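Asker: coordinates for the following, if possible.
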Amino acid sequence: MSSPRTTRIALAVGAPALALVAAFLITSLVLLFAGDSVSGVWGQILSFPTHRGYVNIINSATVYYLSAVAVAIGFRMNLFNIGVDGQYRVASFAAAVVAGEAWLPGYLNTALAVLAAMLAGAAWAGIAGLLRVTRGVSEVISTIMLNLTATALVAYLLRKAAVDGGSSNIVSTKPVPEGSRIGGFTLFSDTPTQVYGLLILAVVVGVAYGFVLNRTRFGFDLRATGSSESAAVASGINVKRMVVISMLLSGAIAGLVGLPLLFGDAYAYGSTFQSGLGFAGIAIALLGRNHPVGIALGAVLFAFLDEQANPLQIVLNVSPDIVKITQGTIVLTVVIAYEVVRRYSVGIEQRRVAASLGDDAPPAADSKEVRA
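Answerer: Below is the predicted model:
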């Protein structure tokens, strides 16, 4: 019989593998019904990326990772923060305005903008946290509404803070000064595309997330409250305080999502600034089971699928939206797969306990001794 540790590892690996296989089969059926080439689509998606593609995958995964960690903080607290999209919009706009004013020189200006982004994201998420603990409003509803409010608010403020773009129709803030920009680094000599310099930000966030969650009292309280709120209350944990702090932390990390783009590529917040990153983070956090390493693998997978889908329209006349179907199917199947694996592991543990109790039971008395 395999050891409990080996069984846990096998089950942990088996669940996402089962989900990926199911997603592959379902997407293939969709392609068949649509009359598209199944082999051609999968041949393109599963091929090796170009050098530029590798860089794009790393850059996209960096942003996805920050978004997913922000969501995962709420998930570990049993909070469904789906407002990351609005939080990073507000935070990116605040960072762009602060950086564009150049109140401090060089990288001090960058640090001030990063701080402004984290505070703005935390404040926006904190609204939902306060509504939850003071009025009992579900964070799902409040964050959805705050997403819409953030979109409208940023659009309004952007018109106020916009600078003259000349003949361009793009509305944007003042550009980040050159001395405050975070340069990237070249991974391949044959492509000018660079890896974001703020990749280090995602690494720091991931390490800090894993350390706080598993090595601190706050992380224990967070996990305990997420597992059982009533048990947390009985053990003396202030649940309302934990809810607010968790939402603030989640919003602060969400505030970092747009910064690699802002300081490494766009250099201003405008009407073309990338959107939708918060919703991708929800899927990736689910796929990675809120674990820092699992989230990293999920972020790379989603970035890989996005990059490999780009040529589908040109090469095979297939809409790249097929990847959205694949990603959505992965999320659905991974939830089902983890539940199946959870129930299977519970059954294994119950049988192991029953066998252990059976081995430890006292031997039956000899019948002759009983008659005596």
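Asker: C-alpha only now, for contacts and for neighbours.
Answerer: Will do.
Asker: buried residues in stretch 173-181?
Answerer: 173, 174, 175, 176, 177, 180, 181 (16 or more other C-alpha atoms under 10 Å).
Asker: ok, now which ones touch the first one?
Answerer: Residue 173 makes contact with 96, 97, 100, 158, 161, 162, 163, 268, 269, 270 under the criterion C-alpha atoms under 8 Å, 6 or more residues apart in numbering.
Asker: which one of the buried residues of stretch 173-181 sits closest to residue 147?
Answerer: Ranked by distance to residue 147 (C-alpha to C-alpha), the buried residues of stretch 173-181 are led by residue 173 at 20.8 Å.
Asker: which ones are touching the closest residue in space to that closest one that isn't next to it in sequence?
Answerer: Leaving aside its chain neighbours, residue 173 sits nearest to residue 162 (4.6 Å; criterion: C-alpha to C-alpha, 6 or more residues apart in numbering). Residue 162 sits next to 171, 172, 173, 174 when contact means C-alpha under 8 Å, 6+ apart.
Asker: wait, isn't residue 110 in contact with residue 97?
Answerer: No - counting by C-alpha atoms under 8 Å, residue 110 stays clear of residue 97, with 11.4 Å between them.
Asker: of the two, which one has the most company?
Answerer: residue 110 (26 against 23; other C-alpha atoms under 10 Å).
Asker: for the comparison step, fold the sequence that follows:
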Amino acid sequence: MNFSPRRLALTLAAPVLAVLVAFVVTSLVLIAVGDPVALVWETLLSQPRPRTMVNIINSGITYYIAALAVAVGFKMKLFNIGVDGQYRIATFAAALVAGHGWLPGPLNIVLALLVAMLVGGLWAGIAGWLKVTRGVSEVISTIMLNAISGGLVAWGLRSWGQRAEGSNTRSTQEIPASSQLEGLPLVPDAANRVYTLLVLAVVLGVLYWFIVNRTRFGFDVRATGESETAAVASGVKVPRMVLTAMVVSGALAGLIGMPGFFGADHAYGMNFQSGVGFIGIGVALLGRNHPVGIAFAALLWSWLEKASDGLQLRADVSPALVFIIQGVILLAVVIAYEVVHRIEQRMEQRQVARQLDAGVTTEGASA
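Answerer: Predicted coordinates for the structure are as follows:
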């Protein structure tokens, strides 16, 4: 594939435009309510402390894997809203298995990762099967499965979880010390460490790019997403591809909680982070379903969250302002993508027209 500066510029235009629109709209909101605009942006754009930087990277790792899970569905024009439920039930199942420590050290980690992928894939496969066999929208089925998974995990914690002395919360058994990952000292002067399973996120990003862009399966996924009719005409079995894409998306969703589980929590409890799947939707949209774009989007999203901690202290502004910024970015990016897509179509049409005109002129001269 030849490098095209124009295509690169168009690819970058939408997310950059979305961020600029969010900056302008948020500034107008601050002016309207009488908050200090300059101080707010100075607080948000100030260099984070080493500990905060590690927290930004760690949250970004989680959001990155969540966005990859969503992006697999997006490639097929499937809207997998159930990533949050798939991640929750898969992490719980992996925590139960890892807590028993049936295998030593690293093997216990590998076993837990496989269990998380299996459970996440099976849970997402329910929605895929309903869509293929009964025509049920994956949006409806995955929303319902989110609620069911939450109830199942709560029941599982009550049945098999342990209650710490003096606490009302329950959690799974803590994993053995040999399976706990200390982290990577990537940020100088930071007391905490980056999750070791950053390596897993990088590997997943590379595999995602390779499979989507360099394999027959990836071609079938993209072809089905662009046009089911054309895919069927080219021999693609669409129902099987829909089911497979949902299972793969769920398997990736199952890995969302693994970096934090092995790197910090070491057990699954009622205080486990929720809503990550929905954040993954926003990050995937902002990153245009490209592994590199998703990485920048995940870090941006995480940075906004962590930088908001100082808003109330330094600028006397509610940290909820970040929700406005994130929401505007999502709205703006959808609009920007459509605008850029139409511009790209017009440019391609003009280029084809010029090539046709040139061909006609050449034939006339030859005659």
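Asker: format the contacts of residue 173 of the first structure as a markdown table; extra columns: secondary structure.
Answerer: Shown next, in a markdown table, are the contacts of residue 173 of the first structure (DSSP: H, G, I helix; E, B strand; the rest coil):
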| residue | secondary structure |
| --- | --- |
| 96 | helix |
| 97 | helix |
| 100 | helix |
| 158 | helix |
| 161 | helix |
| 162 | coil |
| 163 | coil |
| 268 | coil |
| 269 | coil |
| 270 | strand |
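Asker: any of those residues buried? List them.
Answerer: 96, 97, 100, 158, 162, 268, 269, 270.
Asker: tell me the secondary structure at the spatially closest residue to residue 312 of the second structure that is not a sequence neighbour.
Answerer: Excluding its sequence neighbours, the residue lying closest to residue 312 of the second structure (C-alpha to C-alpha, 6+ apart) is residue 318, at 5.5 Å. Under three-state DSSP, residue 318 of the second structure falls in the coil class.
Asker: on that earlier part again, and the buried residues of stretch 173-181 of the first structure, which is closest to residue 369 of the first structure?
Answerer: Distances from residue 369 of the first structure to those, taken by C-alpha to C-alpha, are shortest for residue 181, at 88.7 Å.
Asker: got the contact list for the spatially closest residue to residue 76 of the second structure that is not a sequence neighbour?
Answerer: What sits nearest to residue 76 of the second structure in space, not counting adjacent residues and going by C-alpha to C-alpha, 6+ apart, is residue 225, at 3.9 Å. By C-alpha under 8 Å, 6+ apart, the contact list for residue 225 of the second structure reads 74, 75, 76, 77.
Asker: just send the residues you listed back as CSV, with neighbour count, secondary structure and distance to residue 296 of the second structure too.
Answerer: Shown next, in CSV, are the contacts of residue 225 of the second structure (neighbours: other C-alpha atoms under 10 Å; DSSP: H, G, I helix; E, B strand; the rest coil; distance: C-alpha to C-alpha, whole Å):
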residue, neighbour count, secondary structure, distance to residue 296 of the second structure
74, 22, helix, 18
75, 19, helix, 19
76, 23, coil, 23
77, 16, coil, 23
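Asker: counting neighbours, what do you get for residue 51 of the first structure?
Answerer: 15.
Asker: brain fart, residue 137 of the second structure
Answerer: 15.
Asker: and residue 43 of the first structure, by the same measure?
Answerer: 12.
Asker: what strand or helix carries it?
Answerer: Assessed by DSSP states H and E, residue 43 of the first structure sits inside helix 38-45.
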